[in-house]
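*Asks:* only geometry, no sequence info:
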């Protein structure tokens, strides 16, 4: 009997210990979202292939050009590359109008080149994420050629059509159309087709299960080749309310709300997960434009819903022409409210620039000679010290700036050109429009990468498809490579720091000095480790109240040559400090 009591006591002790241990692990995981995944820890480097490196002198960046720079990419310390579309395309929207999802655009090379690129990346420990552009196709895709040939064609229902005999369809606004009309009349079948973007980008009909299965086959094709995931372009618009109700006046100013709320969107994502993504558990997926609120964004990436992995929302970059249009306090509140929603589950992206945005220096910092380097380093510090997967756009690591073109002839982008000629038809102020584009045009972020001070910045030996920024002789990778204090080497240092300190990936985020109009200050905490991040987003000295004791603390990163603790209550212009707090 005594032995039985002992055994029971031991058994209860084990059970109690296990429950305590399990409880503690659960709490830790809940409070800091510690479900570890490679894509949470990754720094993802976005490459715009058309502008990265040209290998054959035709003025267009290509796959062989990227291959030639793989050692440079590896030297950045990044973990994965997000590659903008390289599929076969007539190039109306720089590759976002796809005519064949299983072939490579001739400007970029061949499928053999792609295979070499993928192998070279994987050999260097770099993963490859590709754009999946399936809200729309090109009007030169075989599906659409067939669909517009007859109302009875088997591909007809791969797109959205409205028979002209029923009158004009309910008005829908288009992002890129000169007249902002999303329904385009098509004479061969006396019908209108839908295009939320360019008229050469007809929207695919996701309500058709045959179309969905075609997309799933495309996804399997690329995943079987060995790619590591997809960034879902414009997928928030895929599901449509096919009753085409009238929308309230001015709805285009809240386009995510009215175009991104399709009735079956999440059903399709869950089906995609079941049919494809669940079969490739190590692949990552990114939900572009994930909703209009933190709650909406969570629905895309809540693990329990089995949809996608990373939410890529736009609220933080949709601030007007520059940060001052919104104000730093509201900017901080945006990031903080998303972090609060995602603190226990789901996962966010952190970014300040991409191919659809102007350069981050011009939007959030300063491109003046005095502050370009400091503000660039400060912004890189922000992207790499917040909780979420860091997405970093090519060229920002050397502090590239807006090109500020003077003439419409310098622009190639369908968005800028259609807006310009639409305004011209209405007799609008074209000079004011072009002046605004110097700050806001997408092509500010698409100018060729500035490799060195040689002709065309070392991007091409031919005529570049888009003009090179004229500051390339002083802003280029070669100059910065040889300067230990350059923006480039600072970026490498912060990437390395993020990998050295897991607290910067998984740690709890706490906003400090919330109402400070110039300083973004926060702590990151995990398992007894605490870091304080101080960022002055202004060109003035700024006071900051952290409530943090600095005794025995040390600065582990600064974007100024010399920095000391001294109970830092004043930050220099665009200063960025990371402090390890004891």
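*Replies:* Received it, and whenever you're ready, just let me know what you need. Values in this document were obtained by computation on a predicted structure and should not be read as measured data.
*Asks:* alpha carbons only for contacts and neighbour counts from here, please
*Replies:* Will do.
*Asks:* Name the SS class of residue 46, please.
*Replies:* Assigned by DSSP: H, G, I helix; E, B strand; the rest coil, the conformation of residue 46 is strand.
*Asks:* Can you give me the distance of it to residue 163?
*Replies:* According to Cα to Cα, to the nearest Å, residue 46 stands 41 Å off from residue 163.
*Asks:* So those two - more neighbours on which side?
*Replies:* residue 46 (21 against 16; other Cα atoms under 10 Å).
*Asks:* The more buried one against residue 352, yeah?
*Replies:* No - in this structure residue 46 lies outside contact range of residue 352 using Cα atoms under 8 Å: 11.9 Å.
*Asks:* After the helix of greatest length in the chain, which helix or strand is next? Please name it.
*Replies:* Once the chain is assigned using DSSP state H, the helix that runs over the most residues is helix 2-32. Downstream of helix 2-32, the first helix or strand assigned by DSSP states H and E is helix 38-41.
*Asks:* who's in contact with that following helix?
*Replies:* 284, 347, 388-389, 499, 505 (Cα atoms under 8 Å, 6 or more residues apart in numbering).
*Asks:* Any idea how many residues pack against the residue nearest to residue 47 when sequence neighbours are not counted?
*Replies:* Nearest-residue entry for residue 47: residue 83, 5.1 Å, with adjacent residues in sequence omitted and distances by Cα to Cα, 6 or more residues apart in numbering. For residue 83, the neighbour count with other Cα under 10 Å is 17.
*Asks:* Comparison target, given below:
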């Protein structure tokens, strides 16, 4: 008898991620805000969403768009106040939805009061709350960093502090010093300030940022030299999945267990299933689920995001469905997603954003995601089919620290070579984080309805807003927005099948994605053409004897053919 997953609200809920700066500007200062989010809650609820995830909205100098937090208990001023956030929490709950926040506790801003104390002197009580090390010196007496680690933003992972004459570690920007999780007092301060403070205000859980990087390898040794020409080296193995990480996560879980909440962890650089299972097994009592980046990482070289490698539909199918199989007959749970604030748009990356295919492709991806097992996450604008900025987008429009640093590095190293810059821009057009961070496209007026025409938004809107916007799609039955609503309705109507059902992939060629789901006394069949070419197909023998009825599709064509980016979902019951 197959193991049945225990039913939970956070497994069945549809999660909608909001990027505050870019969602809706309520006061026309060019920056999205909490009041703007509140003004669109009915739109979100009518989409079929149950849980809202708010990306970092805490007090921050915004070096890395809020992932550099200077006060966990306060709000970034342009977004609003703590009182505004309390109103948001209440407004969400009043509509029968739930809300989760980002939990960013691997590092703080270098302007956080804790770090200001830590760097004030070597004898300060909070000195050990961050990771400080003395310099090394070469044979000529030149000062060197403690090790050769590279940060995730393509720079050395150590910065010299002139005042105390030591280096501090930062796995991200220099303005994001890593907290020292080995210090118990520091850990408990994190639990009180970043976690309990907001749980007591009624939030329903956390998306946990970089959840596997709190425990570093003892001794912080040099990484292996795999790029001899580079000053720094990729060092994931020494700061990811460290020896005490599961101990730390169990401590966090002890705090969370006092409340009816859930956690979803960001789990980068963890490809082995056995390692992932240690985080998501219910018995382990650490995380409820994690984001695995196997699919969204396609085409990106680990440690070198913008070094693009080729991939095809076979790779897409393999990675997207990988965790469907792993959670079967285990007590683990998984996520279903193709977009977030760190990724390019799914239609542009995994299908086609050319005008003749864009809507069909968006509907096809919606059907695949909506019928996979796990908790479904949707990113703002995904429901209307927002796409990447074009290759012609001016270079100065890229705002993300990763994009800016990459362009600067290419320009400096290659002496402003136009060919190299052109290649770099092609990489950015595919996988830059900026594409997810442009303003939400609400209508076809100036600035896409994000803010008034008289205001310059913090980040330029993409020209596609004239054709891709909420106002044009809402209530129009053939639109992608209304199609997403139908998909989510079906997912909820048949949750035993689509949320909890057993998955089986069926091979029917490289460009066809075909799978069945079995749940309760029902069976479904999802088939999708991932290509721009007409494809022949047939009902798989596994379900050929059942009475399969088409419940949703994005085209009405011949039974034995699938048009470009056509998708269909069939269902049978006794």
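*Replies:* Happy to help now that I have it. This is a predicted model, so every value here is computed, not measured.
*Asks:* I'd like to know which of the contacts of helix 38-41 of the first structure are part of strands.
*Replies:* 284, 389 (DSSP state E).
*Asks:* Let me have the contacts of helix 38-41 of the first structure in JSON lines, adding distance to residue 321 of the first structure and neighbour count as columns.
*Replies:* Shown next, in JSON lines, are the contacts of helix 38-41 of the first structure (distance: Cα to Cα, whole Å; neighbours: other Cα atoms under 10 Å):
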{"residue": "284", "distance to residue 321 of the first structure": "32", "neighbour count": "21"}
{"residue": "347", "distance to residue 321 of the first structure": "28", "neighbour count": "28"}
{"residue": "388", "distance to residue 321 of the first structure": "25", "neighbour count": "26"}
{"residue": "389", "distance to residue 321 of the first structure": "25", "neighbour count": "25"}
{"residue": "499", "distance to residue 321 of the first structure": "33", "neighbour count": "17"}
{"residue": "505", "distance to residue 321 of the first structure": "30", "neighbour count": "25"}
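*Asks:* what two of the contacts of helix 38-41 of the first structure are the furthest from one another?
*Replies:* 284 and 499 (19.3 Å; Cα to Cα).
*Asks:* before we move on, the earlier item: from the contacts of helix 38-41 of the first structure, pick the one nearest residue 489 of the first structure.
*Replies:* Distances from residue 489 of the first structure to the contacts of helix 38-41 of the first structure, taken by Cα to Cα, are shortest for residue 499, at 15.6 Å.
*Asks:* Which residue is the nearest non-sequential neighbour of the most centrally placed residue in the second structure?
*Replies:* What sits nearest the mean C-alpha location of the second structure, by Cα atoms, centre = their mean, is residue 340, with 3.6 Å. Excluding the flanking residues, the one nearest residue 340 of the second structure by Cα to Cα, 6+ apart is residue 379, at 5.5 Å.
*Asks:* what residue of the first structure takes the place of that neighbour?
*Replies:* When the first structure is aligned by TM-score structural alignment, residue 379 of the second structure is paired with residue 393.
*Asks:* give the contact list for its match.
*Replies:* 45-47, 353-355.
*Asks:* Just send the residues you listed back as CSV, with distance to residue 300 of the first structure too.
*Replies:* Below are those laid out as CSV (distance: Cα to Cα, whole Å):
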residue, distance to residue 300 of the first structure
45, 22
46, 22
47, 25
353, 22
354, 21
355, 22
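*Asks:* Which of these are retained in the second structure?
*Replies:* Contacts conserved in the second structure for the contacts of residue 393 of the first structure, counting by both residues aligned by TM-score structural alignment, their matches' Cα atoms under 8 Å: 45-47, 353-355.
*Asks:* Would you quantify the distance from whatever residue of the first structure lines up with residue 103 of the second structure to residue 266 of the first structure?
*Replies:* Residue 103 of the second structure maps onto residue 132 of the first structure when the alignment is built from TM-score structural alignment. Distance, residue 132 of the first structure to residue 266 of the first structure, using Cα to Cα: 17 Å.
*Asks:* Stretch 58-78 of the first structure corresponds to what range in the second structure?
*Replies:* Taken onto the second structure by TM-score structural alignment, stretch 58-78 of the first structure occupies residues 29-49 there.
*Asks:* Start and end of that stretch, how far apart?
*Replies:* Stretch 29-49 of the second structure: ends 28 Å apart by Cα to Cα.
*Asks:* swap in stretch 543-553 of the second structure?
*Replies:* Per Cα to Cα, stretch 543-553 of the second structure runs 18 Å from first to last residue.
*Asks:* helix/strand/coil for the closest residue to residue 566 of the first structure other than its chain neighbours?
*Replies:* Of all residues not flanking residue 566 of the first structure in the chain, residue 550 sits nearest, at 7.8 Å (Cα to Cα, 6+ apart). Secondary structure, three-state DSSP: residue 550 of the first structure is coil.
*Asks:* my guess is residue 550 of the first structure contacts residue 564, does it?
*Replies:* No - counting by Cα under 8 Å, residue 550 of the first structure stays clear of residue 564, with 10.7 Å between them.
*Asks:* Those two: who's more crowded?
*Replies:* Taking neighbours as other Cα under 10 Å, residue 550 of the first structure and residue 564 compare with residue 550 leading, 17 against 10.
*Asks:* Stretch 68-87 of the second structure: end-to-end distance?
*Replies:* 24 Å.
*Asks:* If you could redo that for stretch 409-420 of the first structure, that was the one I meant.
*Replies:* So stretch 409-420 of the first structure: terminal residues 11 Å apart, Cα to Cα.
*Asks:* Tell me where the stretch 51-200 of the first structure has strands.
*Replies:* Using DSSP state E, counting those that start in this stretch, the strands of the stretch 51-200 of the first structure run over 80-83, 87-88, 100-104, 127-133, 161-163, 183-186, 191-194.
*Asks:* Show me the one of those strands that comes nearest residue 532 of the first structure.
*Replies:* Judging the strands of the stretch 51-200 of the first structure by Cα to Cα, what sits closest to residue 532 of the first structure is strand 80-83, at 27.1 Å.
*Asks:* Run through who's touching the closest one.
*Replies:* Here strand 80-83 of the first structure has contacts from 42-49, 126-131, 231, using Cα under 8 Å, 6+ apart.
*Asks:* thinking residue 498 of the second structure is in contact with residue 487, fair?
*Replies:* No - applying Cα under 8 Å as the test, residue 498 of the second structure and residue 487 come out as separate, 10.5 Å apart.
*Asks:* Touching both of these two, which residues are there?
*Replies:* Joint contacts of residue 498 of the second structure and residue 487 (Cα under 8 Å, 6+ apart) are residue 370.
*Asks:* neighbour-wise, which of these two wins?
*Replies:* residue 498 (26 against 23).
*Asks:* Same question for the longest helix of the first structure: list its buried residues.
*Replies:* The neighbour-count check on helix 2-32 of the first structure (16 or more other Cα atoms under 10 Å) flags 29, 31-32 as buried.
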